[in-house]
Each structure stands twice: as C-alpha cells, then as structure tokens.
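**Q** Mind folding the following:
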Amino acid sequence: MEGFNPNFLQDLVEMKMPFGKYKGVTLCDLPEPYLVWFHAKGFPAGKLGMLLSTLYEIKINGLEYLLKPLK
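**A** Below you'll find the predicted structure:
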C-alpha cells in the first residue's frame, strides 16, 4: 500500500479515545456498538477517523486477534 504506516496498527492498541463517552479508553478496547454508531453517523476526519474506521472493519470481521500480539 502506498503511504501505509507500519505503526498504524500499533496506534490502535496505544492511542486513547480523545473525547466522548469513552474518552481515555484505548481505541482497540472500544465496544463494537460504539464503532457501529460512528460508522452510521460518520467517522471523524483525519487520523482518528482512519483508525476508528480500520478498527470497525477489524471488529466486524472478527479480526481482533491481529491486534493481540501488539498489546
């Protein structure tokens, strides 16, 4: 992938949600229904939106095991 940052997945297990109901929760620990809500309403712009969108795809496709070695 052009421009893919190899640390992108690492960010999912280190970065905390900066606002909202789950402020301070590590992104990978956000509940799936919250991500589904974002998917319906629209993800935020920028890196956070890309991370949440990626996490949404990981969770709905049962791929959370990909993140376990990074934790």
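
**Q** drop to CA atoms for contacts and neighbour counts, all remaining ones
**A** Will do.

**Q** Tell me the spatial nearest neighbour of K59, not counting adjacent residues.
**A** The spatial neighbour of K59 that comes closest, neighbours along the chain excluded (CA to CA, 6 or more residues apart in numbering), is E32 at 6.6 Å.

**Q** how about this one, so we can line them up?
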Amino acid sequence: MKLKPINSAKKGERVSIQCLRCGHEDNCQLQALGCIEGAMGEILSNHSRVILKIGETRLAISENMAKSILINPQ
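**A** Next comes the predicted model:
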C-alpha cells in the first residue's frame, strides 16, 4: 500500500505511523510524545489541525507538520 500524509486520513480512521519527514527538532518532539515509526493511532479530527490519538496521548498536529508524517491506513 502506498504511504500517504496523515492530513489525508479521515476522522475515525486507524493509522500506522511509517515515516517522520520533519526537521530534527520536530521529529524529536513527536517521538517524545509517542509518535514514532510503527506506532498505531486513531484520527480524532482532521480540520485545521489533525488530532491524533496514540495510546492515551492526543496530539494536535498543524497542517504543515501533518504533511510530513506518512502513514499506512489500517
């Protein structure tokens, strides 16, 4: 299956994080919050920001950063 940016996922969709293509600082911050390659999550919202739930953590991801997080839908 072809990877796609997380901002193309729909509300309620389960996703697998496959690649973080953002800058080093953003990458480190995402990883510290549990958004790592191979992590499973659920899209809670996809409007001006993507709200991603990974475990008990909810991440609000800007539109710009969301374009650099590649996923596989599950």
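
**Q** What does the superposition give as a TM-score?
**A** Superposed pair, TM-score by TM-score structural alignment, normalised by the length of structure 1: 0.28. Supporting alignment: 38 aligned residues with a CA RMSD of 3.8 Å.

**Q** what about the residue nearest to K59 of structure 1, how many residues close to it?
**A** E32 of structure 1: 16 surrounding residues under other CA atoms under 10 Å.

**Q** Identify the residues contacting it.
**A** Neighbouring residues of E32 of structure 1 by CA atoms under 8 Å, 6 or more residues apart in numbering: 56, 59-60.

**Q** Now Q10 of structure 1: which helix or strand?
**A** helix 8-14 (DSSP states H and E).

**Q** Show me which residues of the helix or strand just after that helix are buried.
**A** Using DSSP H and E, the helix or strand that follows helix 8-14 of structure 1 towards the C-terminus is helix 32-41. Of all the residues in helix 32-41 of structure 1, those buried under the rule 16 or more other CA atoms under 10 Å are 32, 35-36, 38-39.
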